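Peer 1: How does the following fold in three dimensions:
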Amino acid sequence: MSDAAQNPGARMYEEFVAVHAILRRGTRLVADAFHGLAAGRRTDTATLVEATRWLLAFTHAHHTAEDDLFWPVLNGLYPDSAAGLKNLSDDHVVLDRELHALETAVDDLDRAHAAGAPTDGPARLGAEVARRVQDVLSGHLTAEEAIVQELFPGVPGDDIARLREAFIQGSPRFGLHFMFGLLEDPEPARGRDLLTENFPPQLRDAGPQLLGRYEDSVRALGLRQGTESGSPVTSVTSDPS
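Peer 2: Next comes the predicted model:
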């Protein structure tokens, strides 16, 4: 039997890393879509706005869960790790500034698109900010995983139930097709099976339809997923309409 099966804390860490895989791939997808739009590639702007707003909401929900639930639980169990956990919480302040800039950029893009105005300027700004978000978030997640990897396995079962609640109740539901698609992405995501199991039965049953919607969204963004772990999302020439 694996450590994850024997120890709920170890399994919880796998779920934690799976969420990080979603964040990493989601920020890359949004950044590549903004860059494609700025470069004149055919991109469905409404889909880009939807995907970006989903990513912003999902990231904020994850940070709120960590600051309000994860770190207090781990601080109580491991007071010697308090300094490292505070650094992670402080990182959220820096990252939130970049997320706010991305929110402003996507709002500008949405307004320009709705008014039939040129979107070149908002697209270029969005591309710059989205890449910054990708870089800052990637560094933060790497540091975070190194700190908490040794902590989660010792978290008691009752506290695991509290931590898991943040994943089940704290994540926004309006982007479920992106969630399913990113979980099924070629980039391995440890814990994807258990995360999927945590969705209500009707959503698990709708998995194929949600994956289909995700694939449609990626095509609308003028993108396709890379076939190797860590490879960038690259452009395609299919009509997004």
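Peer 1: going forward, measure contacts and count neighbours with C-alpha atoms only.
Peer 2: Noted.
Peer 1: any idea how far residue 100 is from the closest residue to residue 30 other than its chain neighbours?
Peer 2: Leaving aside its sequence neighbours, residue 30 sits nearest to residue 52 (CA to CA, 6 or more residues apart in numbering; 6.2 Å). Relative to residue 100, residue 52 is positioned 12 Å away (CA to CA, to the nearest Å).
Peer 1: quick one more, to check against the first:
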Amino acid sequence: MPSRTDLKADCAHCFGLCCVALTFSRSADFAIDKSAGEACPNLDDDFRCTIHTKLRAKGFPGCTVYDCFGAGQEISRRAGASWREQDGREMFAALPILRQLHELLWYLTEALELNEDVQPAIDRVEAVSRTPDLATVDVMAERAVVNELLLATSRHVRGKQPKKKERRGADLIGARLRGADLAKANLRGAYLIGADLRQADLRQADLIGADLRDADLRGADLTGALFLTQAQVNAARGDHATRLPKAVTRPAHWSAAGA
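Peer 2: Below you'll find the model as predicted:
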């Protein structure tokens, strides 16, 4: 069974796949247009980003919130040689597929601590992730099965909650939720873009798929929040007082001012 360490990006052991395989569209997230299969001009010969510590300042905040869930280094390991030494199209095509499977494993390994019934699903997804030709994998079918298990785990942990805390898929863009009691709330897939969540209680809230871009989490308590990913945290704003689950790391761009 993979550990959560295996499901975290390890750029030192990757051929910079996300910097080549993915498409960039000039926007607030990316300073340039880049086609899939084209190497980002900021990618060095050693597969390292030359502006890694200045991505936000240089107009690439989108790069800081991308998380391959360890798919990049795994594909690089399997390939053995980089896309500069061989036709990389198979590697590029495999990245988004394995990333999704690793994301499912991320959720399932968390769920296993709460619900031992998910072990067979972990075994299955792990086996599927080793499929030689990942292009043949029906990711949507795998997600559907896993989602039912995650829903059951969420209901078990959160228990019955008042209707006001059932906000699955809710449009909460820019919502004023400072100090709100959202403990054990169902916020699956909720749109919390730019929401004011300062000092909010989000303990054991289900945040799978919630859009936290520019959400203000300064002083918020996300202890035990369910299915929270590093990418979600990276996309939000927070500070030293924001309390996070152990599996995610406080982003380097957060500051006492909540930048």
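Peer 1: what TM-score do we get after superposing?
Peer 2: In this superposition the chains share a TM-score of 0.30, using TM-score structural alignment, normalised by the length of the first structure; 104 aligned residues with a CA RMSD of 4.6 Å.
Peer 1: I'd like to know how far the residue nearest to residue 30 of the first structure sits from residue 4 of the first structure.
Peer 2: From residue 52 of the first structure to residue 4 of the first structure the distance is 33 Å (CA to CA).
Peer 1: more crowded one of the two?
Peer 2: Neighbours were counted for residue 52 of the first structure and for residue 4 using other CA atoms under 10 Å; residue 52 has more, 26 against 15.
Peer 1: Just the element for the more buried one, please.
Peer 2: Assigned by DSSP states H and E, residue 52 of the first structure belongs to helix 45-65.
Peer 1: go on, residue 37 of the first structure?
Peer 2: helix 8-38.
Peer 1: Run through the neighbouring helices and strands of that helix.
Peer 2: helix 3-6, helix 45-65, helix 120-148, helix 157-170, helix 176-183, helix 192-197 (3 or more CA pairs under 8 Å, 6 or more residues apart in numbering; DSSP states H and E).
Peer 1: Buried ones in the second one, by neighbour count?
Peer 2: Same thing as helix 45-65 of the first structure. Within helix 45-65 of the first structure, the residues that qualify as buried are 45, 47-65, counting by 16 or more other CA atoms under 10 Å.
Peer 1: distance between the helix holding residue 37 of the first structure and the chain's centre?
Peer 2: Its chain's C-alpha centre lies 4 Å from the corresponding centre of helix 8-38 of the first structure when counted by CA atoms, centre = their mean, to the nearest Å.
Peer 1: just stretch 4-12 of the first structure next, same as before
Peer 2: On CA atoms, centre = their mean, the centre of stretch 4-12 of the first structure falls 22 Å from that of its chain.
Peer 1: What distance separates the opening and closing residues of it?
Peer 2: Distance across stretch 4-12 of the first structure, first residue to last, is 8 Å (CA to CA).
Peer 1: Please apply the same query to stretch 76-88 of the first structure.
Peer 2: Per CA to CA, stretch 76-88 of the first structure runs 16 Å from first to last residue.
Peer 1: and the longest helix for the second structure?
Peer 2: Longest helix in the second structure, counting residues (DSSP state H): helix 89-112.
Peer 1: could you point out which element follows it?
Peer 2: Toward the C-terminus from helix 89-112 of the second structure - assigned by DSSP H and E - lies helix 119-129.
Peer 1: Packing partners of that next one?
Peer 2: Going by 3+ CA pairs under 8 Å, 6+ apart, helix 119-129 of the second structure lies up against helix 89-112.
Peer 1: Name the residues of the helix it packs on that come out as buried.
Peer 2: 91-112.
Peer 1: Tell me how many other residues crowd residue 194 of the first structure.
Peer 2: Neighbours of residue 194 of the first structure (other CA under 10 Å): 14.
Peer 1: And it, how far from residue 46 of the first structure?
Peer 2: Relative to residue 46 of the first structure, residue 194 of the first structure is positioned 32 Å away (CA to CA).
Peer 1: hang on, the earlier thing: can you name every helix or strand that the longest helix of the second structure contacts?
Peer 2: Applying 3+ CA pairs under 8 Å, 6+ apart, one finds that helix 89-112 of the second structure contacts helix 18-21, helix 71-79, helix 119-129, helix 139-158.
Peer 1: Please point out which parts of the shortest one sit buried.
Peer 2: This points to helix 18-21 of the second structure. Buried, per 16+ other CA under 10 Å, within helix 18-21 of the second structure: 18-21.
Peer 1: Please apply the same query to stretch 145-161 of the second structure.
Peer 2: Applying 16+ other CA under 10 Å to stretch 145-161 of the second structure flags 146, 149-150, 153-154, 157-158 as buried.
Peer 1: which of the residues you listed sit farthest apart?
Peer 2: The distance between the two most remote of those (CA to CA) is 18.2 Å, for 146 and 158.
Peer 1: buried sites along stretch 107-117 of the first structure?
Peer 2: For stretch 107-117 of the first structure, the neighbour count (16+ other CA under 10 Å) marks 107-110, 112 as buried.
Peer 1: And those residues, which is closest to residue 216 of the first structure?
Peer 2: For these, the nearest to residue 216 of the first structure is residue 110 (20.1 Å; CA to CA).
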